[in-house]
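> Fold the following and give me the result.
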Amino acid sequence: MASRIALVTGASTGIGFEAAIALRAAGLTVYAGARRVEKMEPLKRLGITVMALDVTSEESMASAVALVEAAHGRVDVLVNNAGYGSYGSLEEVPLDEGRRQFEVNVMGLARMMQLVIPGMRTAHSGRIINITSIGGKIHEPLGAWYHGTKFAVEGMSDSLRLELQPHGIDVVVIEPSGTNTEWGTIAGEGLLAASGDGPYQQQAHIVAAALASTSGEGHVLSTPARVVARAIVRAATAKRPRTRYPVGRGAWSVLAMRRILPDRAFDAVFWNFYRRLAG
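Take a look at the predicted model:
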């Protein structure tokens, strides 16, 4: 694996940070990109190259891929991890924020793939690993923008899997449940800022509490980011990777429940669970 080159986006914290470490430990040469370069300083000590990377900037994305390709001639593994969760009622969240959510979670991911695919296609080899979420298969109130992006990435990844298969390129989806990162706290704060005092305030406080339950070891929905990172390594190194890797506490059971239950039954079960989490 020493000769394989991995590029990880959104690597300043959480899943991306742990994925960069785990891929390096597995023997890959790793480039880690994020806007907050200072957060990635510890990665340098592990032999990981860090770079500024903003997935809303064409110049930044093109420069990052060009840097890796200039050094190695290719990107073998792209881990599309950059993203965030924008929560709030559809009525109250400004359209500009909705556009930004899609720009980061979908369009930035798509552009990163556009940039690496030509080199992978020429090499007739490559692996694209898109970090979605069980949120790409299920839904929450006040999460229309976020879940819309994750459903989009799921569908895009499925289409690309068929599209790129003749060119020797695998497309894999990682579907984490709640992870013990800053993601849930930030998403919850944004939710309360958008809808915490208006007509949706009761729902907002319940959902914000559920999002917060992913923060801190031992919480019911909290899975360490390093667990997700291990799934990413498996996806990156398997000779024939699975198309999807649900990972984390409750991921398999929630997805199974979604497949089995009718929509309204799932709505009721899931909402009652969130209400219990909120106390």
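> Please make it C-alpha for all contacts and neighbour counts, starting now.
Noted.
> wait, is Leu78 part of a strand?
Yes: assessed by DSSP: H, G, I helix; E, B strand; the rest coil, Leu78 belongs to a strand.
> thinking His139 is in contact with Tyr146, fair?
No: His139 lies out of contact with Tyr146 (C-alpha atoms under 8 Å); the separation is 9.3 Å.
> Looking at those two, which is more packed in?
Higher neighbour count among His139 and Tyr146: Tyr146, with 25 against 18, using other C-alpha atoms under 10 Å.
> State the distance from that one to Ala210.
As for Tyr146, its distance to Ala210 is 15 Å (criterion: C-alpha to C-alpha, to the nearest Å).
> Quick one: the strands in the stretch 1-150 of the chain, in order.
Here the stretch 1-150 of the chain has its strands, by DSSP state E, counting those that start in this stretch, at 5-8, 29-34, 49-52, 77-80, 126-131.
> In JSON lines: those strands, plus distance to Gly98 and mean neighbour count.
As requested, these are exported to JSON lines (distance: least, C-alpha to C-alpha, whole Å; neighbours: other C-alpha atoms under 10 Å):
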{"stretch": "strand 5-8", "distance to Gly98": "25", "mean neighbour count": "25"}
{"stretch": "strand 29-34", "distance to Gly98": "21", "mean neighbour count": "26"}
{"stretch": "strand 49-52", "distance to Gly98": "24", "mean neighbour count": "21"}
{"stretch": "strand 77-80", "distance to Gly98": "20", "mean neighbour count": "26"}
{"stretch": "strand 126-131", "distance to Gly98": "20", "mean neighbour count": "26"}
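> So which of those strands is nearest Leu90?
Nearest of these to Leu90, taken as C-alpha to C-alpha: strand 126-131 at 24.0 Å.
> Next, the second sequence, to be compared with the first:
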Amino acid sequence: MEPMTALVLAFQLLALFSIAGALLIYLICKVRDDTAEVAESQPGTVLVTSADTALGLQLCTHLANKGCRVFAGMRDAQDSLPAKLLNGWLKMREYNEEPVRGAIIPMQLDVTREDVLRETTSAMGAHMNAGERGIAAVINTSGSLFRGRVEVQEAQQWEHMLKTNILGSLRVAKAFVGFLRPTRGRLIYLGAGAGQGSSDGLVAFNASRAAVEKCVDELRKELQPYGVRVVALDTTGLTAEALYKAPVPHTDTESEGAPTQYTADVLSANALQVIERALWDVVPLERYQLVQNSKLNFMLPCRSSLRMTKLGAGASRGVQRV
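Alright, predicted model coming up:
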């Protein structure tokens, strides 16, 4: 074969392999994009175990805006401040130009009581559509915090934190994993790492959070054969109080009779996007970091802020710790 002919043939083969490689890369990207679009277009049903907290309440409204049907767990799903906030938020959204895409269903839920959890599972089953096999995810936002030095803190407070944070995490898995197996869904926990702010008086709390981390690791191993993914949300950068604080009412004092507004923004817009990834990534990570490690990081206002017509004075004072 002449040198020139061999050179031309080599260039032709190189071009052919380049075209085949480019086509293969395109097909891989196309499949991944199509899969991601399907996951995002069908957000499904999500349980948030505690909407009594500002963080849980923010998650409920945000995910409903994304098209999810959200079961919002509450200790009192009728007369509590968070329940009234959700009802007011939904009513307000009815008159919005862009009505809420999903739905929020308040549910009585208490992670410290197995009898209430059994009633919650029955109520969730009653709300399932015909042929619906399970739900997409459970996000455990339940927890308890009492700050105080060990030498002066009451043992009752230790017991409450251990009962809610550790045993509550296990009870959530026990109660709701049956809804996740059929869908190969996700069990999502707030992981340890409340790294900002003073750590004084958080011995018992930090011990309970470390135990939750171990629970997450062991649950991941146990549930992996069933296709249930267990995910931790790294809360480094959020104060301990921010995790479980109640929504704070505030009134516009400039005009008399102005509606009372309720601030439920704990997570930044970026952090909410991280939670969306934890929910809908085709192959989720074991751990996602909510707040990026950057000195330039700051909290942005969230569109899911709650505003409603002024409640009675008694209701506006009904802030509780979960």
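> Please compute how far the host helix or strand of Leu16 of the second structure lies from its chain's middle.
Assigned by DSSP states H and E, Leu16 of the second structure belongs to helix 3-41. Once both centres are worked out by C-alpha atoms, centre = their mean, to the nearest Å, helix 3-41 of the second structure turns out to sit 39 Å from its chain's centre.
> What of stretch 149-168 of the first structure?
Using C-alpha atoms, centre = their mean, the mean C-alpha position of stretch 149-168 of the first structure is found 15 Å from that of the whole chain.
> and it, which stretch of the second structure?
Using TM-score structural alignment, stretch 149-168 of the first structure corresponds to residues 208-227 of the second structure.
> Contacts for that stretch, please.
161-162, 165-166, 169-170, 181, 184-185, 189, 191-192, 228-232 (C-alpha atoms under 8 Å, 6 or more residues apart in numbering).
> returning to that earlier point: could you export the strands of the stretch 1-150 of the first structure as TSV, including distance to Gln165 of the first structure?
Compiled in TSV, those are given as follows (distance: least, C-alpha to C-alpha, whole Å):
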stretch	distance to Gln165 of the first structure
strand 5-8	19
strand 29-34	24
strand 49-52	29
strand 77-80	15
strand 126-131	10
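> of those, which approaches Ser177 of the first structure most closely?
With C-alpha to C-alpha as the measure, strand 126-131 is the member of the strands of the stretch 1-150 of the first structure nearest Ser177 of the first structure (11.1 Å).
> Where in the second structure does the closest one fall?
So strand 126-131 of the first structure sits over residues 185-190 in the second structure, by TM-score structural alignment.
> likewise stretch 203-211 of the first structure?
Aligned using TM-score structural alignment, stretch 203-211 of the first structure spans no residues in the second structure.
> nearest residue to whatever residue of the second structure lines up with Lys239 of the first structure other than its sequence neighbours?
Using TM-score structural alignment, the equivalent of Lys239 of the first structure in the second structure is Val282. Residue nearest to Val282 of the second structure in three dimensions, not counting chain neighbours: Ala36, with 6.5 Å by C-alpha to C-alpha, 6 or more residues apart in numbering.
> contacting residues around that neighbour?
Ala36 of the second structure touches 280-282, counting by C-alpha under 8 Å, 6+ apart.
> any idea how far it lies from Ser50 of the second structure?
Taking C-alpha to C-alpha, one finds Ala36 of the second structure at 28 Å from Ser50 of the second structure.
> In terms of secondary structure, what does the lengthiest strand in the first structure contact?
Across the first structure, the longest stretch assigned as strand under DSSP state E is strand 169-176. Where contact means 3 or more C-alpha pairs under 8 Å, 6 or more residues apart in numbering; DSSP states H and E, strand 169-176 of the first structure is packed against strand 126-131, helix 144-164, helix 225-237, strand 244-247.
> Tell me which helix or strand comes right after that strand.
helix 183-195.
> Show me what whichever helix or strand comes after that following helix is packed up against.
Moving toward the C-terminus from helix 183-195 of the first structure, the next helix or strand (DSSP H and E) is helix 201-212. On a contact count with 3+ C-alpha pairs under 8 Å, 6+ apart, helix 201-212 of the first structure meets helix 183-195, helix 263-277.
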